[in-house]
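> Model the structure of this input:
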Amino acid sequence: MTRPLRDVVVHPDADVLAQATAARLLTALLDAQSHHRPVHVVLTGGTVGTRTLAEVAASPVRAAVDWTGVHLWWGDERFVPAGHADRNDTGAREALLDPLGDLLPAANVHAVPGPDAVATPEDAARAYAEELAAHAPAGGALPVLDVLLLGMGPDGHVASLFPGHPGLDVTGRTTTGVEGSPKPPPLRVSLTFEAIRSAREVWVVAAGAEKADAVAAALGDGPVTQVPAAGALGQERTLWLVDLAAAGTAVPAPADGLPASA
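Sure thing, here's the model as predicted:
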């Protein structure tokens, strides 16, 4: 089996990582809009993920993007009510959506339903799957996802797909409800690996020395059951964006400013 190629770019610290990822995302949006519309992007939460969105909002380049042609989705969500501080979309609204205001149509923001809208995480997963399918090409289950951003936990989880958890084995579906998450809150909704791997580009963003072991395991193709991030692969490109602390000793120092590959 051919080992999947991943591009790895190491930044000096988490602040620069967020700034560079924001610049990269804006460029990706502009490039995609030069070829097709709409553009679909899957967002992630977490400290660096939310900081990246704030950097997008702060960049003057944001004015070059036609936000009416951008649709935003989430790779996972905590099953708590709308507006709750634990929700990924709450942080995204504060960091990016509110600053964009009317530039981004409300209909282009696809939040995962919470317990104020549906009864269970599985109900939310079904509703989100239907929303995804409604924006898919005829007969498809998913829109063409141009960029799918993922954070990664110290245990190697991505989205809400945790080591040894049943969500890893879900097939034939684009979404899944998660119960008994080892990281609170325990109830969540997540894209499945089938949905993640459908994206044109998958970007895994990780910062901090506590992530170094998981980065090494994922880039070393550790088993997905133990390090789910190893299974996060894009159709056209898989990009790891990490800071120096998260890179640890797993990623060789790049030569002449070029990204390392793993």
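> Please make it C-alpha for all contacts and neighbour counts, starting now.
Will do.
> so what's Val178 closest to, chain neighbours aside?
Counting by C-alpha to C-alpha, 6 or more residues apart in numbering, Val178 lies nearest to Arg188, which is 4.8 Å off, once chain neighbours are set aside.
> can you tell me which residues contact the one you found?
For Arg188, the contact set (C-alpha atoms under 8 Å, 6 or more residues apart in numbering) comprises 76-79, 121, 160, 177-179, 181.
> Recalculate using a threshold of 6 Å.
77-79, 178 (C-alpha atoms under 6 Å, 6 or more residues apart in numbering).
> Strands - which of those land there?
Among these, the ones falling in strands (DSSP state E) are 77-78, 178.
> Here is a second sequence; please produce its structure as well for comparison:
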Amino acid sequence: MTNERRVLVHKNKQALAGSVAARFLTNMVDVLHEQDEAHVVLTGGSVGIAVLKAINESAARDTIDWSRVNFWWGDERWVPRADRERNEVQAREALLDHVDVPQTNIHSFGASDDHVDADIDTDALDVAAARYTAELLAHAPRGEQYPRFDVTFLGVGPDGHVASLFPHRSGIREREASVVTVRDSPKPPADRLSLTRPVLNSSNRVWLVLAGSDKASALGLALAGASRDEVPAAGIKGRYRTVFFVDSDAAAQVPESLIAPAY
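Model prediction:
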């Protein structure tokens, strides 16, 4: 299988979410036919959650053996466990609470109100990063640092950020760590946890899902070869395939040669 990078344009956000949901369900059937379990990285944001809702509402939802699917997150906001700002809370409401996925398959980041038994000089956010790093390692093939992800969902911010890897911040340049802490984020809340670029790029398929005219410039720059420091989305590429699922507004600055027919 060769690495492909393409853009699929849909007429609006609803069509976009439905198309991505259908493709995901088809992909999971294929993956689970070929291997014992799947690993999926989820994203937050309005479009990312709309995709999860569309998966839940699909007539094909129960064709998947959800007990064999593991869910991870690309990033998380450092807020209390039950806070609706958490990507985990939104994902559970949209999909995870409606399918038969074991709780042990839901690998959520730590929360600000978790009990931390650590030295007084150890920051709780650092402890949470270390714990998620250990969780990734525990599910990794021997000799590797993280699981072999089958699909990684990502949103793209108007500034081109992905997960919580922001322009001109050290996170996008990290090469060794699997998880980084983010403090003083340019987008609230200030504190966050995020997977790093090497982890995101280890996925077989990276699906970047975005909608709205405010994303057009970032998408255009990412596809035009901007540096990953300027536009973090430009540095994201799956092992086999990278697809930008977008609506017509977000596609305003995409070169025609990169646009493929919608699924």
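> Just the buried residues from the ones in strands among the contacts of Arg188 of the first structure, in PyMOL please.
The buried subset of these, as determined by 16 or more other C-alpha atoms under 10 Å, is captured in PyMOL by this line:
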select buried, resi 77+78+178
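> From Val9 of the first structure, how far out is the aligned residue in the first structure for Thr242 of the second structure?
Using TM-score structural alignment, the equivalent of Thr242 of the second structure in the first structure is Thr238. According to C-alpha to C-alpha, to the nearest Å, Thr238 of the first structure stands 11 Å off from Val9 of the first structure.
> Same question for Ala195 of the first structure.
Taken as C-alpha to C-alpha, the span from Ala195 of the first structure to Val9 of the first structure is 24 Å.
> cool, Ala246 of the first structure as well?
Using C-alpha to C-alpha, Ala246 of the first structure is found at 11 Å from Val9 of the first structure.
> More neighbours: which of the two?
Ala246 (27 against 22; other C-alpha atoms under 10 Å).
> thought that one was touching Asp213?
No: judged on C-alpha atoms under 6 Å, Ala246 of the first structure makes no contact with Asp213 at a distance of 8.0 Å.
> got the contact list for the alignment partner in the first structure of Val231 of the second structure?
Under the alignment (TM-score structural alignment), Val231 of the second structure pairs with Val227 in the first structure. Going by C-alpha under 6 Å, 6+ apart, Val227 of the first structure touches 156, 163.
> 7 Å instead, please
Neighbouring residues of Val227 of the first structure by C-alpha atoms under 7 Å, 6 or more residues apart in numbering: 155-157, 163, 214, 217-218.
> Now do the same contact list for the closest residue to Gly46 of the first structure other than its chain neighbours.
Spatial nearest neighbour of Gly46 of the first structure, excluding adjacent residues (C-alpha to C-alpha, 6+ apart): Gly151 at 6.8 Å. For Gly151 of the first structure, the contact set (C-alpha under 7 Å, 6+ apart) comprises 44, 46, 49, 158, 204-206.
> List the buried residues in the helix ranked longest in the second structure.
Identified as the longest helix of the second structure according to DSSP state H is helix 13-34. Using 16+ other C-alpha under 10 Å as the test for burial, helix 13-34 of the second structure gives 13, 15-22, 24-25, 28, 31-32.
> And what about whatever residue of the first structure lines up with Glu135 of the second structure, helix, strand or coil?
Aligned counterpart of Glu135 of the second structure in the first structure: Glu131 (TM-score structural alignment). The three-state assignment at Glu131 of the first structure reads helix, by DSSP: H, G, I helix; E, B strand; the rest coil.
> And for Glu131 of the first structure, the neighbour number?
18.
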